[in-house]
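J.: after the sequence you'll find the predicted model.
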Amino acid sequence: MKKSLKKSLVIALAVLFVFGAAACSKEEKKSIKLAYVAWDSEIASTNVVKHVLETDLGYEVELLQVDAGPMWAGVADGSADAMVAAWLPGTHASYLEQYGDRIEDLGPNLTGTKIGLAVPTYMDISSIEDLKDPDVAASIGGQIVGIEPGAGIMMATERAIEEYGLDNIQLLESSSSAMGKELLEAYEEQRPIVVTGWTPHWKFAKMELKYLDDPLGVYGGEEAIHTMVRQGLADDMPDAYEFLDRFEWTADDMAAVMVEIYEGASPEEAAQKWVESNRDKVDAWLGK
């Protein structure tokens, strides 16, 4: 009887140990949420950050694909932990004004970016003002091919249409991928087309394009992409915070990932390939 009771006690303690260890393991599992917009540039950067957080820092990463406004709002209210997709000082200026006091800016992760209206180099126009010509407007079907509504470049383009008096032009709402597809089809057929453009982007590596001059300065000058985190992240996830604070790369780095994705790799595969080929940069981000 005593042996049976002792055996039962040992089994019970073993079960409690297993479940307790599992519970502790579950509690200790680190998780982080990254918000991003579905632009080719931000798909590239966010997946590289995700890969490093998972493979080097042991985080479970949840990606939240949203529009620009909800991306900023999510980091501000804490429903997202971070983003590496804030275009400043111009493109996301309205969001910075609205949410900036509730978000921590870790500074630029990529410099030398630009936005504007882009056209193939075979088009014989050089300025946004040229779009006022009825023949030019007719050649592009009276439209500028845009991306997701609410994006900073879309708001800037709406202002450009108003300030340049482009009464014969409409801004077509679309998506980053749909815009790229439409541009590539027009390019292959040598058709006139005007799109919302930004650098870095794979389209500039795959096609000969140019920005239209912007004499009124609607699109602003050179920009940078900033990393933004929610308040309190430094205390809650110090290792992730330090990595995000150090994360910085070049337009060529980002373009390499974007081209891989364009040529058929998944974002995860492209990110892994870049990380494995650039361990020196990744180690610097990790403070090694």
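T.: Nice, I can see it.
J.: contacts, neighbours, all on C-alpha from now
T.: Will do.
J.: quick one: buried residues of the longest strand belonging to the chain?
T.: When the chain is parsed with DSSP state E, its longest strand is strand 103-120. Buried positions in strand 103-120, judged by neighbour count with 16 or more other CA atoms under 10 Å: 103-111, 113-120.
J.: determine the longest helix present in this structure.
T.: If you go by DSSP state H, the chain has its longest helix at helix 2-28.
J.: take the one below as the second:
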Amino acid sequence: MKRILLISLLCFTSLLWSCTQEQNADGTKAAAPEAKKEVTLVYVEWVAEVASTNVMRVVLEELGYKVKTLPVGAAAMWQSLGSRDADAMTSAWLPTTHGHYLEEVRENVEDLGPNLVGTRIGLVVPKYVEIDSIAELDAHADKFSGRIIGIDPGAGIMSLTEKAIEEYGIKNLRLVEGSGATMTAALSDEIKNNNWAVVTGWTPHWKFARWELKYLEDPKGIYGGAETINTIVRKGLKEEQPEVYALLDNFNWTAAQCEELIAANQEDGADPYVNAKAWVERHRDLVNSWLGK
């Protein structure tokens, strides 16, 4: 009997302690522990995507979220969303550049639509180059030092350029892999010496503000028409983190607003995160519209 009473007393004490823990000092009920507010943004290290990802990081941090940003290749970016290892990205070039990646993970992601319109991809040359079409490249291969200056091998524009080389019968130029930075560095060197150069290019990009450039005509339509940069999230984000979903769904800006931040990021010693903070302060009304204010 004593044992039963002792067990009952212990249970009552435990229950009483639990109830006290759920109350504040004034007797009101304490709030439940806040769920972890963590977001993982994944992106490719292209200038527009570095800019947009850091802007989203700044705004999410202002909302109280811990934000992890992961730079990866294009294929890994899409795969990480499809496998739920990442929550979102603002870096999807559609419908052409990343179209094949989207098809691979379509059932596991949600396309929130464009965050920037009026983009374009293709082969780009300085304006002083005396040809206007991709179809003319091979006949002038020696003037281009036998190379098309590319970026990272996983980028959609690289696979499209390989297709262009085949479709246009280009036999005397090879596609050189690199990165966005090595591409612009090589282009800069050639322009300084007034040499001909052809690079994989896209808009928006700061190189168009720095140099006089032009897209080569693409009569076969390999690179498609105008593209948009879209925001993509993993399935389930809307239900699990509605505030994050709403911000990402509302996010949109113009090419001019994006290029303002891109230009700041090209300065020596620039920190894209610090620049994004300053950009958000300058464009507070726009940011508030994303937040529904």
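T.: Alright, I've got the coordinates. Source: prediction; values computed, not measured.
J.: still on that earlier bit, what is the subsequent helix or strand relative to the longest strand of the first structure?
T.: Next helix or strand after strand 103-120 of the first structure toward the C-terminus (DSSP states H and E): helix 134-139.
J.: and that next one, what does it pack against?
T.: Contact partners of helix 134-139 of the first structure among helices and strands, from 3 or more CA pairs under 8 Å, 6 or more residues apart in numbering; DSSP states H and E: none.
J.: equivalent range in the second structure for the longest strand of the first structure?
T.: Counting by TM-score structural alignment, strand 103-120 of the first structure lines up with residues 109-126 of the second structure.
J.: what's the mean distance for the matching stretch versus the first structure?
T.: Following superposition, stretch 109-126 of the second structure is found to deviate from the first structure by 0.4 Å on average (mean CA distance after the TM-score superposition for the first structure).
J.: how far is that stretch from where the chain is centred?
T.: Centre-to-centre, stretch 109-126 of the second structure and its host chain are 11 Å apart (CA atoms, centre = their mean, to the nearest Å).
J.: contact partners of stretch 247-258 of the first structure?
T.: 40-41, 44-45, 108-113, 199-202, 205, 267, 270-271, 274, 285 (CA atoms under 8 Å, 6 or more residues apart in numbering).
J.: which ones among the residues you listed lie within strands?
T.: Using DSSP E, the subset of the contacts of stretch 247-258 of the first structure located in strands is 108-113, 199.
J.: go through the residues you listed and name the one nearest residue 148 of the first structure.
T.: Nearest to residue 148 of the first structure among those is residue 199, at 16.8 Å by CA to CA.
J.: pull the contacting residues for the aligned partner of the closest one in the second structure.
T.: Aligned by TM-score structural alignment, residue 199 of the first structure pairs with residue 203 of the second structure. Residue 203 of the second structure makes contacts with 118-121, as judged by CA under 8 Å, 6+ apart.
J.: show me where the second structure has helices.
T.: 2-21, 47-62, 74-82, 99-105, 156-167, 180-192, 207-210, 237-240, 242-250, 255-265, 272-282, 284-290.
J.: want to throw the ones you listed into CSV with mean neighbour count and distance to residue 41 of the second structure?
T.: Below are the helices of the second structure laid out as CSV (neighbours: other CA atoms under 10 Å; distance: least, CA to CA, whole Å):
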stretch, mean neighbour count, distance to residue 41 of the second structure
helix 2-21, 11, 36
helix 47-62, 21, 7
helix 74-82, 21, 9
helix 99-105, 15, 17
helix 156-167, 17, 20
helix 180-192, 16, 20
helix 207-210, 13, 26
helix 237-240, 13, 12
helix 242-250, 18, 11
helix 255-265, 18, 18
helix 272-282, 17, 14
helix 284-290, 15, 17
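J.: of all these, which lies closest to residue 137 of the second structure?
T.: Closest to residue 137 of the second structure of the helices of the second structure, according to CA to CA: helix 156-167, at 9.6 Å.
J.: thinking again about what came up before, export the contacts of residue 203 of the second structure as a markdown table, with columns for distance to residue 164 of the second structure.
T.: Below are these laid out as a markdown table (distance: CA to CA, whole Å):
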| residue | distance to residue 164 of the second structure |
| --- | --- |
| 118 | 22 |
| 119 | 19 |
| 120 | 16 |
| 121 | 13 |
